[in-house]
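**Q** Here is my input, please return the structure:
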Amino acid sequence: MTVASNTKLILTGAALLVAVVGCSVAVTRAMANIENPPEDDGGQPTSAKIVRSIRNTMNDTRYVMGPPIQAYIIPSVDVHQNEDTTDRDKRVAYVSGFTGSSATIVIEEGAAAFWTDSRYFMQAKNQLDNETWIIMKSGQPATKSIQEWLVEKLPQNSRVGIDPFLMKAKEFQQLSAYLESHGHNLIALPTNLVDVVWKNRPELKLKELEPIGDQFSGKRVPQKLAEVRKAMKALTADIMIVTALEDIAWLLNLRGSDFEYAPLFFAYVIIAENDTYLYLLKQDRATTNKIDNHFQTEHIDIIINEYNNTVAGINTVIRNTKGMVLLSSASEAIQTIVPSERRLEAESPIMKMRIIKNDVEAQKMREAHKRDGASIIKYLYWLETEIDDQNITEIKGADKLKSYKSQHEYYRRLSFQTISAVGAHAAMAHYIPTNDSDRQITRTELYLIESGTQYKDGTTDMTRTVHFGTPSDTEKDAFTRVLKGFISVATAVFPRGAPFSFFDAMARRALWDVGLDYDHATGHGVGAFLKVHEYPPLISSKNMPPGMCKNMFTTNEPGYYENGKFGIRLGNVLQVVDAPHSSEHFSGKGAYKFDDITMVPIQKKMINVDLLSESEIQWLNEYHAGVRNNVSPLLSDNSNILEWLERETQPISKQNEECTETTTEQPETTTDQ
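**A** Here you go, the predicted structure:
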């Protein structure tokens, strides 16, 4: 559906011209010959100094194209709405010192406020200067939203500025309407004020693109384009502007290295009735022999242009056509280029195709997780056997795990920065060790490891919590309740399109039974050699279409955290598959279930078996048998690791718990060995 704009903009439509500022397409700032930025008082650029410099630009008509603004909003995303950005786009980190992936800053004349979600409350407290920042805990009942805070703080008839490339059009319009109803205006600024004051801003490191053949993609580009155009026609759209980088990479069967963890590259794509246009940052990357051969093999003609010509290209296509233009989660800056009467806002048909993997993608994902499991098992074995003889710290551990993973030819990079957390550090859900915080892994505290990998055939994400000594009863009870929720999701049988909130409640029930909970979502979608965070699915209390569908891949990662003490989380990747013998379920519509594709043992010493039901014990034993059978062939060159894996995956039972613990130290030799 279309959304009419009631926003008072300084620049609209074709007046939004574009230039490249590093990796960012930015509004050309009709001010290309601007003089030097505001002077600061010299010295190291502390957070307080940077905020002061930004306030100076808020009053400088060279940058705001009109009267001064009274507040400035700084999102943590880039121009393609990515949360995990390049260093050049880490504006929130530069201004505040906060290194998490999700936050929003608002600077007004008398205060600077910082919003982030529950994953980062402790991190924000530790990293922010409390004399400069007011920490706003998003999602908490007492916390005001950004718009509420602005209305409370600002004098009447205030102007609130933002870079329109850094906010989705729908969000921009909603915020604008709210502010206008309270006597204020949201202004799409022609200049990003952080970029004005950011000295020594990092340069981009652009590398070659990598083709993905149909033995990995399962579908060639012409077929994908035909399916997209068919979906466009069903929506009555003649043109589609593709802004999501994961959609572009998937559509063209290409991957990049412009980002540290996601295999993406900076580009826009315009799909017209007969032509496909690629606007690529450093366009000569698409004219190498390797990429030329890829396009020839795929039997497609792509019209390639430079990234900074995107807006001119959109304007040209619009002038030469008359139909509707499909926009999906585009930024306010991109959306306003398209005349309002020609805008068609709807979910991206590419997104729907991408999140439901084809059979080849699904099989490759399973293979990648087997190899990943073998690497993690090597790491856990190494930790257990070397922990007393080496000073193994959180950072050294993460580096060792990476070294195991990187030995495979399909390894490309990690899919996120490894969470390697000892004791109280694990109570911070997204803790990343630094040289200052790095602690030794010992036998006296819990250790949480969350690691993901980008292989050419799939993306992984796995979490385990282990103890190399003797866990306390409190830790075991909490771990077991997390495990019960983990098993509840893993064993679910459900109708097609089941709402995501259904699985979220299942994961939390055993914790809720004793008044415990966790503050993050239970799971997220995982791409096929794409982003490790893919939405939908998103297993949380909120629902979004289309619900859980066959060949979606989602994480299952419930947890529990005690601030200052310990944190527990388990995480597997699940594939949605047909449930067996279910043709009559749900009035003949059939049913789905999950297959666990992560192949890593769950530490048995952390389990209070008395809290598990017989069916939960059966699931655990069957899961461990699957891990052993799938991963053992990949570890056949090391008998010590195989013995360790055999021990760690031996069955447990309530009836003979003590005996099980004793006998598994020396597993019996069977005809299978």
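**Q** C-alpha from now on. contacts and neighbour counts both.
**A** Noted.
**Q** tally of neighbours for residue 315?
**A** Residue 315 has 15 neighbouring residues, counting by other C-alpha atoms under 10 Å.
**Q** elements contacting the lengthiest helix in the chain?
**A** Determined from DSSP state H, the single longest helix within the chain is helix 359-386. When contacts are defined as 3 or more C-alpha pairs under 8 Å, 6 or more residues apart in numbering; DSSP states H and E, helix 359-386 packs onto helix 214-217, helix 394-405, strand 458-459, helix 614-631, helix 639-648.
**Q** those helices in the stretch 401-550 of the chain, which residues are they?
**A** Per DSSP state H, counting those that start in this stretch, the stretch 401-550 of the chain has helices spanning 473-490, 500-512. These are given in chain order.
**Q** Make TSV from these and add distance to residue 130 to it.
**A** Listed next are the helices of the stretch 401-550 of the chain as TSV, based on distance: least, C-alpha to C-alpha, whole Å:
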stretch	distance to residue 130
helix 473-490	33
helix 500-512	33
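**Q** Roughly how far does residue 435 sit from residue 393?
**A** 10 Å (C-alpha to C-alpha, to the nearest Å).
**Q** compare with the first, here's sequence two:
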Amino acid sequence: MAITSKTDEISKLLTVNGCDLSKIQIEELICGLAAAPKPFKQQELLPLFFKNTSKIPNVLDGILESYLSELNYIETVELNTAEKKNRLNKLSLYLTHQGLSGFIIPRGDEHLNEYIPAHAERLKWLTGFTGSAGIAIVLEKSAALFVDGRYTIQAENEVPNSLYQKIDTSSQSHFSWLENNLCHGNVIGIDPKLHSIREFKKLTNICIRKGAELKTLNINPIDHLWHNQPPPPISAVVVHETQYAGETANKKLLQIGNSIKNIGAHASILTAPDSIAWLLNIRGNDVPNCPLTLCFAIIDEDGKIKLFIDSRKLSTDCIEYLNNISQLHEPEFLESSLCGYGKDGKIILVDEAITPQWFETVLKNAGGKIIYGDDPCLLPKSIKNSVELHGSRAAHLRDGAAVTRFLSWINVANKKNMIDELKAAEKLSQYRSKNDLYKGPSFDIISSTGSNAAIVHYRANKISNRLLQDGNLYLVDSGGQYLDGTTDVTRTIAIGKPTEEMRDRFTRVLKGHIALAKVRFPYGTSGYQLDVLARQNLWEIGLDYNHGTGHGVGSYLNVHEGPQRIGKFSANCVLEPGMIISNEPGYYKEGSFGIRIENLVAVIRCPKSISDGKDILTFETLTLVPIDKTLINKQVLTNIEIGWINAYHARVRDELGRILEDDKNTLRWLQNATEPL
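**A** A predicted model of the protein is given here:
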């Protein structure tokens, strides 16, 4: 995105009206703001340009906000097969000139985050793959893209077979493929800021076994080739008030400092933006759908913390808040600070799973000592306090009303099968945006029908867009970010009359959902031990789904949060009271239909009267949205399962009914949708 005459005009207008920044600073700030996700909030934008917010003139009302909404960093070249081939060829030529035999391109940023800014979409730029997880390896005579089961169909649709071998990681990992394809003497390049310490060790061992060299690069080849690459994003940092967070930042800092001390370390490096956001009670808008500000931190055992953040993101009020709880530094001082810890012989706690290799290299070169362990914020962040749980319940109530209004609208508006995936997604967004405390979606809506619904993380576009037609299923997976909580809900509904196969598969998925929703389990149980409950009814007829059953969810933070999860693979994390996790079994018939039923649940303790005095846990269902009864085969349900559905629907009707009283049409639909089986 070039600086335009309009940018110059805005710069002059700001300067004339008392902006404290130079012309170059204004232009750089505008470019950074334009690289952040939209929409922009004027009340957050202008304080970045004016130190004294009381002197912001009314003449600027809406002007900057309107201008930024017009700016965008978008592809000016159509990313067709020819252009993908051109980019791959350019990369191969560059690697040859650099004396490299290959290069590894992960889908990630310097924080190893699932949610990344446009600046870090290197894998997408090279291959055209738009999924949220994947990695490519480019060698001299071959190239491969590795994705998990959520994205196998999507990768087939987006990435040409003529350029890349596409591999499901459940059948072969990128480590295994690399070892099979490496030759003695090969030199493989990586960007050490984009690979974890743990992954770097695995790659190093592979290269040693094969007589190859793993070379860390100072310049990422993609950054060298990507001429219109967006700059790092700039968005305003805002304070997340204690009325929503439930605890002050100072209290959390002391808690985390003590945990670091108990481990035997002097300090810990924090690279995960959601950990820092939770710890300091701050939020931002640097990445899509998650209220994060991209920054790094080092917290000492006494709870004192150094925050490395672009100061252009901070208003005067925010600087005052952060100065009271932290030491503020620009990001360029991170390396020298790490070296200082190393030279002083400090013991640093590092999470090798989520910390880039660059950090270990800097620390060890400076003489630092490292002990490995989990990010000290990971577990405390996942265990919601009473205020956060109360907020989540309130957010789910408002969110459930929005989704219910949407489902009622679909029932009426699609009588002639004229609603398509994009229009439906837009309508759902409109309903949700009217809610109190709503800040935006928690992820891009998955609005899918027919064969598109068999693509687990499908995103509708103008080319793939389909009408919701009779005889098909419609799967909609969506969520909202609210100041008091984060939501994620999936419903699958029949458009017209469903087939018996659809009803059978839906009912099996529902039985698994119910089994998980009502389970009781002793303290110390992990999600891995519960996963079979959700899959057993599909396994009975040789079917399964290729994704996890449950992921953790943040509190006005990431919709995917660890360490808690429910899935096939073993995890060390036990389920703790206060954790929020999804319950989302599914079934996908490629080329035909997809089914998923998702509610969020909170881990709670059973009453002592039920648990015989033992520490027994269960789930409290938070999501309040009707389940499509036309897809349920009542004949294969047990009385207990029927009772669960009827009780759930009675609760949905009672709780949503109170806030839908003014919407007679939706209320009428809700009452019918929640009638007992």
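**Q** re earlier: compare residue 435 and residue 393 of structure 1 (neighbour count), which wins?
**A** When residue 435 of structure 1 and residue 393 are compared for neighbours, residue 393 comes out ahead with 19 against 8, by other C-alpha under 10 Å.
**Q** what's the counterpart of that one in structure 2?
**A** In structure 2, residue 393 of structure 1 lines up with residue 420, judged by TM-score structural alignment.
**Q** just residue 136 of structure 1 next, same as before
**A** By TM-score structural alignment, residue 136 of structure 1 lines up with residue 167.
**Q** what's the matching range in structure 2 for stretch 515-532 of structure 1?
**A** Aligned by TM-score structural alignment, stretch 515-532 of structure 1 falls on residues 542-559 of structure 2.
**Q** Equivalent analysis for stretch 349-356 of structure 1, please.
**A** By TM-score structural alignment, stretch 349-356 of structure 1 lines up with residues 376-383 in structure 2.
**Q** Next: stretch 185-192 of structure 1.
**A** Using TM-score structural alignment, the residues of structure 2 aligned to stretch 185-192 of structure 1 are 213-220.
**Q** do the same with stretch 424-439 of structure 1
**A** Under TM-score structural alignment, the match for stretch 424-439 of structure 1 is residues 451-466.
**Q** Next, the contact list for residue 264 of structure 2, please.
**A** Contacts for residue 264 of structure 2 (C-alpha atoms under 8 Å, 6 or more residues apart in numbering) come out as residue 347.
**Q** can you check residue 360 of structure 1 too?
**A** Counting by C-alpha under 8 Å, 6+ apart, residue 360 of structure 1 has contacts 215-218.
**Q** contacting residues around the match of stretch 185-192 of structure 1?
**A** 185-192, 203-204, 207.
**Q** let's see it at 10 Å
**A** With contact meaning C-alpha atoms under 10 Å, 6 or more residues apart in numbering, stretch 213-220 of structure 2 is reached by 100-103, 105, 122, 184-194, 200, 203-208, 357-358.
**Q** List the buried residues in it.
**A** Neighbour counts over stretch 213-220 of structure 2 (16 or more other C-alpha atoms under 10 Å) mark 213-214, 216, 220 as buried.
**Q** again, but for stretch 152-171 of structure 1
**A** Buried-residue list, stretch 152-171 of structure 1, by 16+ other C-alpha under 10 Å: 154, 158-170.
**Q** Next, count neighbours for residue 166 of structure 2.
**A** 18.
**Q** I should have written residue 429 of structure 1 there, sorry.
**A** Each residue near residue 429 of structure 1 was counted by other C-alpha under 10 Å, and the total is 26.
**Q** residue contacts, it?
**A** Under the criterion of C-alpha under 10 Å, 6+ apart, the neighbours of residue 429 of structure 1 are 118-123, 419, 421, 448, 450, 518-520, 559-561, 567-569.
**Q** Residue 336 is in contact with residue 365 of structure 2, correct?
**A** No. Using C-alpha atoms under 10 Å as the test, residue 365 of structure 2 is too far from residue 336 to be in contact (11.8 Å).
**Q** From residue 266 of structure 2, how far out is the counterpart of residue 83 of structure 1 in structure 2?
**A** Using TM-score structural alignment, the partner of residue 83 of structure 1 in structure 2 is residue 114. Residue 114 of structure 2 sits 29 Å away from residue 266 of structure 2, going by C-alpha to C-alpha.
**Q** who has more neighbours, these two?
**A** Neighbour count, other C-alpha under 10 Å: between residue 114 of structure 2 and residue 266, residue 266 has more, with 20 against 14.
**Q** centroid residue for structure 1?
**A** residue 533 (3.1 Å; C-alpha atoms, centre = their mean).
**Q** Residue 521 of structure 1 versus that one, what's the distance?
**A** Residue 533 of structure 1 sits 12 Å away from residue 521 of structure 1 when distances are taken as C-alpha to C-alpha.
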